[in-house]
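**Q** Fold the following and give me the result.
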Amino acid sequence: MKIIATNIGERREVHWKKKKVTTGIYKFPVDEPIFLDREEVKGDEISDRKYHGGINQAVYGYSLKHYEYFKNLHPNLEWSYGMFGENLTIDNIEETKIYVGDTFKVGETILEATLQRDPCFKLGIRFNDMKIVKQLWSTTKCGVYFKVLQTGFVKVGDKFEQIKSSPENATIAELLIQRKKEKAI
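**A** Now for the predicted structure:
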C-alpha cells in the first residue's frame, strides 16, 4: 500500500439550513510533506474538536479504491483527493480487514488504527448532496482514524506498511456496523 495524496484543509464558513457552519472538510492535495503530530495534522483545520482531532483521531485515512464506488453515485461532481475529508488518500485500505490496534509505518511515522469515521452533515455539504451521508452509512467504506505513535512527515509515494496486526480486536467495519445499530440508521 502507498500514499496517493496528502490533504490539508483550511477553515471555511458555509451556510447550511440558514446557519453559518465552520468546517475543515474541504481538504485538497498538497505537494509538500505533511507533519503528523500527536493530536492533529499540522496546518490542517479542525473546526469541531468534539468529533475530530485528539489522540485517537489525529489522522484520517481513506482508500482510493472507495472513490470509484462513490464516483458512480455522484458522476457530476468535480472530484479531487481529500473529498471525504481525509488527510491521507491511501491506494487500497479495506475497513473489513483493518483491526483496531493494527499498526502501520508510513514515512517517518508510526500510526495505529483506532476508530471508524461516522459520516455527518458536513460531508453532505462538501458533496453538495446530503444523500452521500446515508450512502456512506450503507457501506463499510467509512475510512480509518489513526493515533500517531511516532510523529513525523509523510509524503506522496510513501509506503503504507503494516507492521503489527491485532486480529483479537474488532475491525473498523465492525465498529461502524455497531455504531449504525446504536444510532438506528
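
**Q** Please make it C-alpha for all contacts and neighbour counts, starting now.
**A** OK.

**Q** which ones are touching residue 142?
**A** 62, 95, 116-119, 136, 173, 176 (CA atoms under 8 Å, 6 or more residues apart in numbering).

**Q** what's next to stretch 174-183, contact-wise?
**A** Taking CA under 8 Å, 6+ apart as the rule, stretch 174-183 contacts 96, 115-118, 137, 140, 142.

**Q** Show the residue spans covered by the helices in the chain.
**A** 64-73, 121-127, 131-137, 172-183 (DSSP state H).

**Q** about what we covered before: just the contacts of stretch 174-183: which are in strands?
**A** 115-116 (DSSP state E).

**Q** Next, find the distance separating residue 104 from residue 128.
**A** As for residue 104, its distance to residue 128 is 33 Å (criterion: CA to CA, to the nearest Å).

**Q** what about these two, which has more around it?
**A** residue 104 (21 against 11; other CA atoms under 10 Å).

**Q** how deep is the closest residue to that one other than its chain neighbours tucked in, by neighbour count?
**A** Sequence neighbours aside, residue 162 is the residue nearest to residue 104 in space, at 4.3 Å (criterion: CA to CA, 6 or more residues apart in numbering). Neighbour count of residue 162, defined by other CA under 10 Å: 16.

**Q** doesn't residue 105 make contact with residue 162?
**A** Yes - between residue 162 and residue 105 there is a contact under CA atoms under 8 Å: 6.3 Å.

**Q** The structure of the following sequence is requested for comparison with the preceding one:
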Amino acid sequence: MLPTLPLSGLFIGQLAHLPGDGTPTGMYKQPVDEAWATVDGLRGDVQADRRFHGGPDKAIHHYPAEHYARLAAHAPQAAAALRAGVLGENLSTTGWDETCVCLGDCYQVGEALLQVTQPRKPCWKINARLEVERLSMFIAEHSLTGWYCAVRQPGRLWPGAPVTLVSRPADTLSLAQFNALQAEHRPDPARLRAVAAIDGLAADVAQRLRERAAWLDGLRAG
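**A** Here you go, the predicted structure:
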C-alpha cells in the first residue's frame, strides 16, 4: 500500500491564452487555500476544450511535484517556470508517481474520495505554454504524465490535507505499465481486454482498448 501524503498544492484556473496564436486554455492555474471537489471537477476551475479535458472521468488532474526537476533538467531554458501547477494540474504531491499509482486506485483527499481513471495524455499546449518544442513528447515517452481522477465522493480539499489510498482493484496495473502497454506496437489482445475490464478505468479508454484488441485479432486471423 502507498504511504499517506500531505496535499502540497491545490490549483484552479480560469481561461487564458497561449503564447503565439492565442489559443484559449485552462492550463494557467493559481494556488488556492481550499476548493470543493464535485463530479465535474473543482468548483471554479475551467477547461477550454471539453472534448479533451474535464468531464466526470477527467474531473481532477493530479501531478507528482518531483517530476519538475527532471523536466527542468531536460529543458533548462524553461527551468524557472517548471514548478507545481504549471502543467495545469489541480493536485500536487511528492511521493507517489506513475510507477506506484494504479488504474482504479481510490484515495481520500481531505473530505473527497477520488478514483484514478487514466494517465494524462500530454498535448501540444504544454509545448506552447513553456515554449519548448517536443516537451509533451518527452513527458509521454518517460511516463511523467500524472493522472486523471473521477470524484466518487464530493468534498472539501485543502493544502496539507492527508492523501490516503483506501482501495485498489485486485487485477490492475500501474500507470507506468499502462503507458508502456499502450506504446507497444502489437500488444496481446487478451491483455488489452483484461485491462479494459479494470474497475474505474475511463469508459472511453476501455472502449478504445477493446477496439484495438478486435483490430489485432483481425490481423491475426488474416
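
**Q** TM-score, when you put one on top of the other?
**A** Remark: TM-score between the superposed chains equals 0.89 [TM-score structural alignment, normalised by the length of structure 1]; 179 aligned residues with a CA RMSD of 1.7 Å.

**Q** one step back: matching the residue nearest to residue 104 of structure 1 against structure 2, which residue comes up?
**A** By TM-score structural alignment, residue 162 of structure 1 lines up with residue 165 in structure 2.

**Q** for residue 101 of structure 1, same thing?
**A** Using TM-score structural alignment, residue 101 of structure 1 pairs with residue 104 in structure 2.

**Q** which residue sits closest to the residue most central in space within structure 2, ignoring its sequence neighbours?
**A** Nearest to the geometric centre of structure 2 sits residue 147, at 2.0 Å (CA atoms, centre = their mean). Take residue 147 of structure 2 and drop its neighbours on the chain: the residue closest to it by CA to CA, 6+ apart is residue 119, 4.0 Å away.

**Q** how about the one you found, what's its partner in structure 1?
**A** Residue 119 of structure 2 maps onto residue 116 in structure 1, by TM-score structural alignment.

**Q** For residue 59 of structure 1, see how far away its match is.
**A** Look at residue 116 of structure 1 and residue 59 of structure 1: by CA to CA, they are 11 Å apart.

**Q** Between those two, which contacts overlap?
**A** With CA under 8 Å, 6+ apart as the test, residue 116 of structure 1 and residue 59 both reach residue 145.

**Q** Give me the contact list for stretch 17-30 of structure 2.
**A** Contacts for stretch 17-30 of structure 2 (CA under 8 Å, 6+ apart): 11-16, 45-49, 85-90, 125, 128-129.

**Q** So residue 59 of structure 2 sits against residue 39, correct?
**A** Yes - judged on CA under 8 Å, residue 59 of structure 2 makes contact with residue 39 at a distance of 6.5 Å.

**Q** so what sits against both of the two?
**A** 150-151.

**Q** which residue sits closest to residue 62 of structure 2, ignoring its sequence neighbours?
**A** residue 91 (4.6 Å).

**Q** That neighbour maps to what in structure 1?
**A** By TM-score structural alignment, residue 91 of structure 2 lines up with residue 88.

**Q** From residue 185 of structure 2, how far out is residue 149 of structure 2?
**A** 27 Å.

**Q** what does residue 70 of structure 2 give?
**A** 27 Å.

**Q** between those two, who's got more neighbours?
**A** More crowded of residue 70 of structure 2 and residue 185, by other CA under 10 Å: residue 70, with 14 against 7.

**Q** how about the nearest residue to residue 100 of structure 2, chain neighbours excluded?
**A** Here the residue nearest residue 100 of structure 2, using CA to CA, 6+ apart, is residue 174, at 5.9 Å.

**Q** What is the neighbour count of the one you found?
**A** Residues near residue 174 of structure 2, counting by other CA under 10 Å: 18.

**Q** Counterpart of it over in structure 1?
**A** In structure 1, residue 174 of structure 2 lands on residue 171 (TM-score structural alignment).

**Q** and its match, what does it touch?
**A** 95-100.

**Q** let's go with 10 Å and repeat that
**A** By CA atoms under 10 Å, 6 or more residues apart in numbering, the residues touching residue 171 of structure 1 are 94-102, 113-116, 177.

**Q** Out of the residues you listed, which comes closest to residue 2 of structure 1?
**A** residue 94 (13.2 Å; CA to CA).

**Q** Quick check on the contacts of residue 171 of structure 1: which are buried?
**A** 94-95, 98-102, 113-116, 177 (16 or more other CA atoms under 10 Å).

**Q** so which of these comes closest to residue 150 of structure 1?
**A** Nearest to residue 150 of structure 1 among those, with distances taken as CA to CA, is residue 113, at 13.2 Å.

**Q** contacting residues for the closest residue to the closest one other than its chain neighbours?
**A** Counting by CA to CA, 6+ apart, residue 113 of structure 1 lies nearest to residue 146, which is 4.6 Å off, once chain neighbours are set aside. Applying CA under 10 Å, 6+ apart, we find residue 146 of structure 1 in contact with 39, 53, 55-61, 100-104, 110-116.

**Q** do that again at 6 Å, thanks
**A** For residue 146 of structure 1, the contact set (CA atoms under 6 Å, 6 or more residues apart in numbering) comprises 57, 59, 111-114.
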